[in-house]
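Enquirer: All I have is the shape, not the residue letters:
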């Protein structure tokens, strides 16, 4: 299984969308500062995730959520779940 995940930075209030085959290990990498894109926003927490059968499906969804329409869709999903959208998304 592959996971598309959304992280939220406790220090910056920003979101990060990614995909992985091992979510716990990937979250550790983000929080240990081993991922350049998220190094400055530690600590990170998972606020949303989706599971996929293949890496191709997960990457396609990740790219979708990083698009303008995808960010708007993610805002709606998080709003329904009671998590406020990113302030500057």
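Expert: Noted; the coordinates are in hand. Only a predicted model underlies this, so the values are computations on that prediction, with no experimental measurement involved. Numbering: from 1, shown residues only.
Enquirer: CA only for contacts and neighbour counts going forward, please
Expert: Fine.
Enquirer: all strands in this protein, in order from the N-terminus.
Expert: Ranges of strands within the chain are 2-9, 15-20, 44-52, based on DSSP state E.
Enquirer: Number of residues surrounding residue 4?
Expert: Other residues within reach of residue 4 by the criterion other C-alpha atoms under 10 Å amount to 24.
Enquirer: Included below, for side-by-side comparison, is a second structure:
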């Protein structure tokens, strides 16, 4: 029996402290793509990126909706969302 496909919404913290939200079916491969410069254009000049959050969905539509909603929020609302989902606030502070 074929295993159902997994869909993920994820958030990366870029080297310039910006947040990038994305969608994938393979978290490890996607992070490697971002850090090798083959990921999104946005992250290409903001490496290295660190994946700080991910959420799993059973269907592609739900994962894409989560990504879209995240990307269209202010920085403050993105940080609040991450904190509400267990991401430690100190991760988001400039080091």
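Expert: Structure received. As the structure is a computational prediction, the values presented were derived from the model and not from experiment.
Enquirer: Which one, of the strands of the first structure, ends up nearest to residue 28 of the first structure?
Expert: Comparison of those against residue 28 of the first structure by C-alpha to C-alpha identifies strand 44-52 as nearest, at 9.2 Å.
Enquirer: contacting residues around the residue sitting nearest the centre point of the second structure?
Expert: Residue closest to the average C-alpha location in the second structure (C-alpha atoms, centre = their mean): residue 11, at 1.8 Å. With contacts defined as C-alpha atoms under 8 Å, 6 or more residues apart in numbering, residue 11 of the second structure is in contact with 19-22, 51-54.
Enquirer: Could you check which residue of the first structure pairs with residue 66 of the second structure?
Expert: Mapped onto the first structure by TM-score structural alignment, residue 66 of the second structure lines up with residue 61.
Enquirer: actually residue 45 of the second structure, sorry about that
Expert: Taking TM-score structural alignment for the superposition, residue 45 of the second structure sits opposite residue 40 in the first structure.
Enquirer: how about the strands of the first structure in CSV, adding distance to residue 76 of the first structure?
Expert: Converted to CSV, the strands of the first structure look like this (distance: least, C-alpha to C-alpha, whole Å):
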stretch, distance to residue 76 of the first structure
strand 2-9, 14
strand 15-20, 14
strand 44-52, 12
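Enquirer: quick one: which of those strands is nearest residue 87 of the first structure?
Expert: strand 15-20 (9.8 Å).
Enquirer: what's that closest one aligned against in the second structure?
Expert: Under TM-score structural alignment, the match for strand 15-20 of the first structure is residues 19-24.
Enquirer: Just give me the mean distance for the matching stretch relative to the first structure.
Expert: Superposing on the first structure and averaging over aligned pairs (mean C-alpha distance after the TM-score superposition for the first structure), stretch 19-24 of the second structure comes out at 0.4 Å.
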